[in-house]
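From the sequence below, what's the structure:
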Amino acid sequence: MGAAAVACPLPARAQQPAAVRKVGFLYPGPGSAVTVRLEAFLEGLRNAGYRVPEHLEIIPRFADSDPARLPSLAAELVDRNADVIAAVSTAAANAVRAATTAIPIVGLDLETDPVATGMIASLAHPGANLTGFFFDFAEFRGKLLELLKEIVPRLSKIAVIWDPNSGPAQLKSVEAGAEAMKLTLEKLEARNVPEMHQAFDAAKRAGVDAVMILSSPFIGANTKLIADLTLRDALPAVTLFSEFARNGGLMSYGPNILDIYRSVGGIVAKVLKGNKPADLPVELPTKFELVINLKTARALKLEIPANLLVRADEVIE
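The predicted structure is shown next:
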């Protein structure tokens, strides 16, 4: 038995990296807003056999919702000689791309088409030093409009609140969907908390029937605030962040955000094991969750169709 133990060392020991590797993590919002997501990212790394601090040093940098800070933060990560950098959002990924062509980059971007914007060559073969997890389905925004229409049959005028820091791609797809459904759009910008309050004030004054909140790191970090504003103004609303519905908003429909961060951790692990970003196919969401807050629907005096409740992955009573 002793000889066998020497001849066949433990698999966990054999798979340990030879040295501690450095992983940069660049996030455009405040650090306080990303704690749970960063833990999901680390879980993805742990699932691949990497642990902190035995195998990895995580170097987090947060822009506190100021895009102008991203280039200097990206440069810091490059100066720290990170082995790979995870960058959340288009702006963060582009900041790192501008700072290095040598260090592998794993992007997480829910707002843009990476091929159309020139970030990568193709989904199957990204090329250069960037791969990651992306999500930009034009038809998806139309699906959000259809869900609102099912709950608010009288829907004719809708406010769409969007963060210009995330780029115009989402807004353009919503405009196309609204035109097809003959809906009037009230387009409102919100880059920060004061502007979010102003956007809801403007939506209320405009007399909209419902609100759609598009995706951005700022919006994803402030789902409780946004849910509170929809309740204050008695406005049916939808977004892709499930935390919104769990925090009191009417409805959410989108990919599981924590699963995405786990996937990004897994992609970073593949890079650490020697895979080149140029040859690592981009990952896309395959599962979407519908969450409906029935308590909020009752408060808004809305009747949720039975067939919609049956389709829901989660119903909050």
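
okay, CA-based contacts and neighbour counts for the rest of this
Noted.

The nearest residue to Ala312 once chain neighbours are set aside: which element?
Nearest non-adjacent residue to Ala312, counting by CA to CA, 6 or more residues apart in numbering: Leu290, 4.9 Å away. Assigned by DSSP states H and E, Leu290 falls within strand 289-293.

what sits up against that strand?
Identification of contacts with strand 289-293 by CA atoms under 8 Å, 6 or more residues apart in numbering yields 242, 245-246, 248-256, 309, 311-317.

quick one: secondary structure of Ser173?
helix (DSSP: H, G, I helix; E, B strand; the rest coil).

List the contacts of Val78.
99-100, 103.

Just to be sure, it is in a helix?
Yes. Under three-state DSSP, Val78 falls within a helix.

just so I have it, where are all the strands in the protein?
Ranges of strands within the chain are 21-27, 56-62, 84-88, 105-109, 130-134, 157-162, 184-189, 210-213, 237-239, 251-254, 289-293, 314-316, based on DSSP state E.

one more, for comparison:
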Amino acid sequence: MKKSLAIVLMGVLLLLSACGGGSKETSGEKKEKEVKIGITQIVEHPSLDAAREGFIAALKDAGYEEGKNLKLDYQNAQGDMNTNLSIAQKLVSDKNDLILAIATPSAQAVLKNTKEIPVLFTAITDPVGAQLVKSIEKPGGNSTGTSDTHPDAIKNTIAAIKKFVPNAKKVGIIYNNGEPNSVVNVKNAKKAIEAEGLEAVETTITAGSEVKQAAESLVGRVDVLYIPKDNTVVAALESVITVANAKDIPTFVGEGDSVKRGAFASYGLNYHDLGYSTGKMAVEILKGKKPSEIPVGFPEKLELVINKKAAAEEGITLTEDLIKDAKIVGE
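Modelled structure (predicted):
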């Protein structure tokens, strides 16, 4: 009886062992390692959002997809510098395989906290001046990415002021002088304004809540407004547009997404494409390439974007000749 029971138990154990082994074999191939990518973005606005979406699209096209082999941790500082620093520290301590930093403050905060994790940046005005890389061609260190500074963007946008508002003399500029990218943009804009025989009138802000008041302070003092690629102001762009429309002040901006939101015109770039280019860099890094081996990328093309509704609101008469080469929105 005991011998028979022992035989039965051995049979059960063998059966269980076989079932266990079978489950491993039928579970399919060895699971692909999950890639962890942290994303930090300084503030929410359409251009930066589009860059992030383009980045994720490039990863997906290369076979990296959330829920399968990719884990994304997206954090937004909503313009708060203390939050921005905390996000950077968290993404580094979580030991992500790669971190994407969208806009200059985000990239600077991450690089203060890691020299080991590969860092990609996008929507950056001056990567060298912001000390994110040693040079454009040879970044060095653990970071590289894409800049949104096309050499002709500001110059062409300022030249468009003379084209669409020929009687303009003074150009109002609103920006946050605490953003290094804005300081560079405004410096370049002032050079272009002076080259066109115009005068720049600056007003600075420190928070989005001050933007509308800044716009109102320029009423009666300027003929047009120019809003650079300033994250704080662009995040509160509707405040500027409300004043501009009420007072018939044509508003030129630093990127095309702001035209879609109601500003009049810009020579802009496609931020989704910029983010997509950054995503392709991420794929290279995940496959073994070092950030120091990848030169910083730039937008390949610009397009004149005009908002027809804004033109009517801000007192600009458009002719077929004026808009023949433009992309028209707001119809």
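
Give me the TM-score for this pair.
TM-score of the superposed chains, computed with TM-score structural alignment, normalised by the length of structure 1, equals 0.87; 302 aligned residues with a CA RMSD of 2.5 Å.

In CSV: the strands of structure 1, plus distance to Pro168 of structure 1 and mean neighbour count.
Below are the strands of structure 1 laid out as CSV (distance: least, CA to CA, whole Å; neighbours: other CA atoms under 10 Å):
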stretch, distance to Pro168 of structure 1, mean neighbour count
strand 21-27, 20, 23
strand 56-62, 23, 17
strand 84-88, 17, 26
strand 105-109, 14, 27
strand 130-134, 16, 27
strand 157-162, 9, 23
strand 184-189, 11, 17
strand 210-213, 14, 23
strand 237-239, 16, 26
strand 251-254, 19, 26
strand 289-293, 24, 23
strand 314-316, 31, 16
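
residues contacting the most centrally placed residue in structure 1?
Geometric centre of structure 1, nearest residue: Leu110, 4.9 Å, by CA atoms, centre = their mean. Residues in contact with Leu110 of structure 1 (CA under 8 Å, 6+ apart) are 89, 134-136, 215-216.

hmm, back to that, compile the strands of structure 1 into a markdown table and extend it with columns for distance to Lys172 of structure 1.
Putting those into a markdown table (distance: least, CA to CA, whole Å) gives the following:
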| stretch | distance to Lys172 of structure 1 |
| --- | --- |
| strand 21-27 | 25 |
| strand 56-62 | 29 |
| strand 84-88 | 22 |
| strand 105-109 | 17 |
| strand 130-134 | 18 |
| strand 157-162 | 11 |
| strand 184-189 | 11 |
| strand 210-213 | 14 |
| strand 237-239 | 16 |
| strand 251-254 | 18 |
| strand 289-293 | 23 |
| strand 314-316 | 29 |
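
right, and the ones you listed - which one's nearest Pro277 of structure 1?
Of all these, strand 130-134 sits nearest to Pro277 of structure 1, with 5.1 Å by CA to CA.

What is the aligned counterpart of Ile85 of structure 1 in structure 2?
Under the alignment by TM-score structural alignment, Ile85 of structure 1 pairs with Ile99 in structure 2.

isn't that match right next to Val119, touching?
Yes. With contacts counted by CA atoms under 8 Å, Ile99 of structure 2 reaches Val119, the gap being 4.9 Å.

For the lengthiest helix in structure 1, give me the average deviation versus structure 2.
Across structure 1, the longest stretch assigned as helix under DSSP state H is helix 257-272. For helix 257-272 of structure 1, the mean deviation from structure 2 after alignment is 1.8 Å (mean CA distance after the TM-score superposition for structure 1).

Against Val110 of structure 2, how distant is the closest residue in space to Ala51 of structure 2 that isn't next to it in sequence?
Nearest residue to Ala51 of structure 2, sequence neighbours excluded (CA to CA, 6+ apart): Gly275, at 4.0 Å. Distance, Gly275 of structure 2 to Val110 of structure 2, using CA to CA, to the nearest Å: 18 Å.
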